[in-house]
Structure formats: structure tokens, C-alpha cells
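J.: sequence isn't available, so here's the structure alone:
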């Protein structure tokens, strides 16, 4: 009975997250895994989410630390628990929130990993030398990632309509179904045009009309024969890992998120401001964008050394 009740509570919470907050399928899966692990711990201690105490939550967080989970992972789990318990409280399943006084684990500042401009050039040059229609698709995807800083889920789920008319700006649907406009560079537009010429070859054949060789229809910019209907995040990850090896870059240093970080870091290093970057990345809070301030600090130090009169005078000695 307890298991059935907790399962229904988790399902109700996930339905709320999807309906009211526009959570993606990937986010919902992560929440489900985290909450199922939490509930299993509660049930082992003869408790449940409706009657769990602050002590139960602290014990669970201690278990995560003892299991060796990184502080960042622990913090993500705690965030899921907090949202779950706020839901239980607001919907009347319980009359308090036992998670309200629990602090997040201390985390060190982790700087984003990014590639140099030269390394990005090598990736793009290698992709441009790939033959055939798959080469055109690969180049278009890499150029779009680096030109816009999109999340990989946003890239693979781009609708065909967003890019069908050689746009100078791309409409990207991000977290919570929020839309934002991002500008396209000329190289990205060129690569996109070349890819659109061959896009139909990636659309599954329409066998329903008796023509197995005739392309069907797809609403995605990067269609696929898989059940999602579009190229998956996992497939794109494999594509750029292979591209990294061909470019003489360690594949462990390359991922879609590294391309996103590279976009942001290179923009800031060349004069962009944090507010503009926040809008292009689709961050709802400027504090998220501030992880890139290490680039600003480096640029400001360079400006002072190059232009401040006292810095120039110091180079002459006394």
C-alpha cells in the first residue's frame, strides 16, 4: 500500500512539473530516478514522503555523502526533494515542509571547460572536409552549436520551420518552453543552406503511398529514422567525439556542453556583456551566466596591462 501511494505521489508531482513548468522528458526522467531513490530509502526506514521528518531527510543526504556522490550531485538531489516536498505541502498531502531548513552541500567553484578558438577551428575544418550528406549535416550541427550556444537538446529538437528560409536569427525553444532569438553567423548560415539541400535524404521513406523510395514528412530540422523522429543527443555526442579524434583533440575534452561553454567564453573574451550572453544562452537568472566571469577577469587584466598608463610606466623600470 505504501509503495502504491508513494508511486502515485511521484506521478502526480511529475505531471505538475510537465504541465505547469514545461519540464522536458529528460528532466522528468531525472526527477523520477532521484525521487524513487529517496523514497526507497524512506521505506527502508519505515517512513514515507507524507510522514518523513527533517531527520529522515538529513539521514538520506548523509547516505548520499557516504556513498561518494559529488557535492554537485547531492545538491541536485536535494533540489528535487525540495520541489517534491513543496508540492506535497501546497497540494495538502502534508501540513509542513521538512526540507525547508536543510542547506545544500558546500561546492567548490567549478570553472566551465571550453576549447580554444584554434581548437574550434580545427573541429570545423575537419567537419567541412567530411564527404557526402552526412558531412554536410555534421558541419551544420557543429556550426549551429558554436554560433548560437544552444543546448544539445535544443539543437536536435529544432523544428524545420525555424531554419527553412535562410534566417539571420534563429528561434530556439528552451527550458520551460521559453523561446529566444539568437543570431546566426555567416558560416553557420552557409553550412545550414548546404545541409538543407540534402535534408530530405535523412527523412524515412513514406511507404504508405506505395513509394518506398519517396521521402516522407518530418517537422524536425535534423530528422532520423529512430522512434524520436529526430537525431538523438547520444548520436550527436558520438559524432563530435569521433570528430575530435580526427581533429587531434582528446575526445574527453569535447562534448556538446563544451561547445556551448566555448561559445560563451569566446564571446565574452571578445567584448560581449553578461546580459546579452544571458539572453543568448537562455539562462533565466544572471547568476547562472556568471560562471563565465573568469573570462571577463582575464580580459580586464589584459586591458589594464595594455592601456593603463601606470602599467606601461612600470615596464620601463626606475
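T.: All right, it came through fine. Remember, it's a predicted structure, so these values are computed and weren't measured experimentally.
J.: contacts and neighbour counts: CA atoms only from here.
T.: Fine.
J.: does residue 171 count as helix, strand or coil?
T.: Of the three states, residue 171 takes strand under DSSP: H, G, I helix; E, B strand; the rest coil.
J.: over to residue 243. Which of the three states is it?
T.: Quick answer, by three-state DSSP: residue 243 is helix.
J.: show me the contacts for it.
T.: 123, 126, 127 (Cα atoms under 8 Å, 6 or more residues apart in numbering).
J.: which one is the second one nearest to, not counting chain neighbours?
T.: Nearest non-adjacent residue to residue 126, counting by Cα to Cα, 6 or more residues apart in numbering: residue 247, 6.1 Å away.
J.: distance of the one you found relative to residue 128?
T.: As judged by Cα to Cα, to the nearest Å, residue 247 and residue 128 stand 12 Å apart.
J.: which helices and strands sit right next to the helix or strand harbouring residue 266?
T.: Taking DSSP states H and E as the definition, residue 266 sits inside helix 256-269. In terms of contacts (3 or more Cα pairs under 8 Å, 6 or more residues apart in numbering; DSSP states H and E), helix 256-269 is packed against helix 132-148, helix 274-281, helix 293-307.
J.: just those helices: most buried one?
T.: Of all the helices and strands packed on helix 256-269, helix 132-148 has the most neighbours on average by mean count of other Cα atoms under 10 Å, namely a mean of 21.
J.: quick check: angle from that helix to strand 169-173?
T.: Angle between the axes of helix 132-148 and strand 169-173 is 90 degrees (criterion: axes from the mean of the first three to the mean of the last three Cα atoms, to 10 degrees).
J.: use this one as the comparison:
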């Protein structure tokens, strides 16, 4: 019964929500862990009580699981039991009103504008010509649009046109959004398209096999090379850091939160509001460094 209900739920995620392969795998892994816990205690997944759920999370704590893992597991179980209620398999949701563990507030890491400009310049001077074209196009698009790395690497050639400066992106949950990109990004992408015409790939960033797009690991290697060429510590650089840099710099130059939310593809504006804290921290540092009565002086 446990396995059948989990499979039923996972099928719904694909058919109705169009989740990505990574999201599907995460749900599958979390539910399998929960199922293993229940089976070791002779419990059925459709009959567990609120107390059983509490005991499961106490067990996770004893096993040394982090608060972040517990939050993800609770989110998964909420959606799973909400689905069972919706399908009339259960009449109640045992996760209802359960409190999520709290996480310490961590601010996103981002680069300065000068560091980003250095990266963009360095991307043109890699030892391999084609890798330079890939690096230049990818970095220009990432920094001018704030795309997620999965959204960038899965871009198709026909999404980039000379006359169109707008990308149509399908993000998490297949939510569609339209994102403007810079002239420099379009120009770099068109140069790459022309260079790769003989590969006959539908992807803007083809992998070793042109039928597939470049992998995340392959892109990380290119990013590592560019960081070294720009005299930047590679440990400070990742696709997500560039996404954070895009958002932080946009906000610093006057972008409003709603527009930023739309471009980043955040379902909830509270996710976007983290960037206002970055600006607050920046202002605090300015006061600490330059105010005549600052304790640092």
C-alpha cells in the first residue's frame, strides 16, 4: 500500500504539475526515506497519526539531519498528504499546523559590479576559441537575465533571434515568464550559433553529444577557467552567485521588487525580498566605515 500511494502521488506530479526530473527525484527520495521509517515500525502511510509524524521528525533530529532537510521533508509530506485528502484516500491531513524548523537568515553571496565586468571581459580570452564563445554567451545571458542554470543550459537556438530581445522561459512548475536580455547577450549568442551551425543541435549550448545540452558539470569547468583568467577565486563563483549578482545590482540601480520577482521567476515575493536585506547590510557597512561617530573609527 505504501509504495502504491507514493507512485500514485509521483505520477500526479508529472502529469499535472510538470515537475522537473530533479524535483521528481527529490520527492521520490524523501518519500522512500519516510516509507522505510514506517515499514520498520509496521505503520501504513495512509494511517499515520500526527504523533507518528512528530516522532519521525524527532528521529531525523537524532540521526543528525539538518533543519534544511527537515523543512524539505515536511514540505514534501504536506503535499503528499494534501494529495491523499484531495483524492479522498484520507479524511484528514496529519501534517496540518505542524511548525517548520527555523533557519538562520543567510544572505545570498554576490559579486561586485566590477568583478562581473572583469569576468565578462576575461571570458573572451580563454585558450580554446569555442569555449570562449560559450563562456561569453552564457555569462552575458546569465548576468542580463538572472536565469537559473537549468534554464540557461536548456535554451534552444530558436529562442535567440536577432530581432527579439525577449526570452520565453518555462521555469519551476512550468511557469512561463518573459525576460528581456541585453544587446550584448544576444550578440554573443548569435556568434555562438553561427560557430556551432555544423553541429546541427537544437540547443544553444550543445554538449559533447550535440543531441544533448551542455551539462552543469561541463559548464562549471568553463566557469572555473574564466574565474582564474579574471583573477577571481573560483570558490566565490557559481551560476547562482551570478543570479544573485544580477538581482542585487538591479535592485541597487532602482528596479522594483515586483519586476525583479517576475524576472527571477519567484512564486512568492518574500523570496525576492531577501535582496532588500543585502541593500540594508550594504548601508550598514557604509555607516560603519565612514560615519564620524562609528565605533570602527
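T.: Happy to help now that I have it. Here the structure is a predicted model, which means the values were calculated and not measured.
J.: can you pull the TM-score for these?
T.: After superposition, the two chains reach a TM-score (TM-score structural alignment, normalised by the length of the second structure) of 0.89; 292 aligned residues with a Cα RMSD of 2.6 Å.
J.: among the helices and strands packed on helix 256-269 of the first structure, which is nearest residue 85 of the first structure?
T.: Residue 85 of the first structure lies closest, by Cα to Cα, to one member of these: helix 274-281, at 29.8 Å.
J.: so the closest one corresponds to what in the second structure?
T.: Under the alignment (TM-score structural alignment), helix 274-281 of the first structure falls on residues 257-264 in the second structure.
J.: map residue 237 of the first structure onto the second structure.
T.: Residue 237 of the first structure maps onto residue 220 in the second structure, by TM-score structural alignment.
J.: what's the local residue count around residue 9 of the second structure?
T.: 19 (other Cα atoms under 10 Å).
J.: coming back round to it: now the helix holding residue 266 of the first structure on the second structure. Mean distance?
T.: Compared with the second structure after the fit, helix 256-269 of the first structure shows a mean deviation of 0.7 Å (mean Cα distance after the TM-score superposition for the first structure).
J.: that helix to helix 293-307, inter-axis angle?
T.: 30 degrees.
J.: quick one: end-to-end length of stretch 87-106 of the first structure, please.
T.: Stretch 87-106 of the first structure: ends 25 Å apart by Cα to Cα.
J.: what comes into contact with stretch 302-311 of the first structure?
T.: With contact meaning Cα under 8 Å, 6+ apart, stretch 302-311 of the first structure is reached by residue 312.
J.: what about it, start to end distance?
T.: End-to-end for stretch 302-311 of the first structure, by Cα to Cα: 11 Å.
J.: just how off-centre is that stretch within its chain?
T.: 37 Å (Cα atoms, centre = their mean, to the nearest Å).
J.: tell me how far the helix holding residue 266 of the first structure lies from the chain's centre.
T.: 13 Å.
J.: cool, and stretch 246-261 of the first structure?
T.: Centre to centre, stretch against its chain (Cα atoms, centre = their mean), the figure for stretch 246-261 of the first structure is 15 Å.
J.: so where is that stretch in the second structure?
T.: Stretch 246-261 of the first structure covers residues 229-244 of the second structure once aligned (TM-score structural alignment).
J.: which residues sit against that stretch?
T.: With Cα under 8 Å, 6+ apart as the criterion, stretch 229-244 of the second structure contacts 108-111, 115, 118-119, 121-123, 125-126, 142-143, 146-149, 220, 223-224, 227-228.
J.: what comes up buried for it?
T.: Buried positions in stretch 229-244 of the second structure, judged by neighbour count with 16 or more other Cα atoms under 10 Å: 229, 230, 232, 237, 238, 239, 240, 241, 242, 243, 244.
J.: ok, now stretch 65-73 of the first structure?
T.: Quick answer for stretch 65-73 of the first structure (16+ other Cα under 10 Å): residue 71.
J.: ok, stretch 89-98 of the first structure next?
T.: 89, 94, 96, 97, 98.
J.: ends of it, how far apart?
T.: Stretch 89-98 of the first structure: ends 10 Å apart by Cα to Cα.
J.: what stretch of the second structure does that stretch fall on?
T.: Using TM-score structural alignment, the residues of the second structure aligned to stretch 89-98 of the first structure are 85-94.
J.: what's the matching stretch in contact with?
T.: With Cα under 8 Å, 6+ apart as the criterion, stretch 85-94 of the second structure contacts 46, 48, 49, 50, 53, 78, 81, 82, 84.
J.: tell me where the stretch 1-150 of the second structure has helices.
T.: 2-12, 21-39, 50-62, 67-86, 113-122, 129-145, 149-153 (DSSP state H, counting those that start in this stretch).
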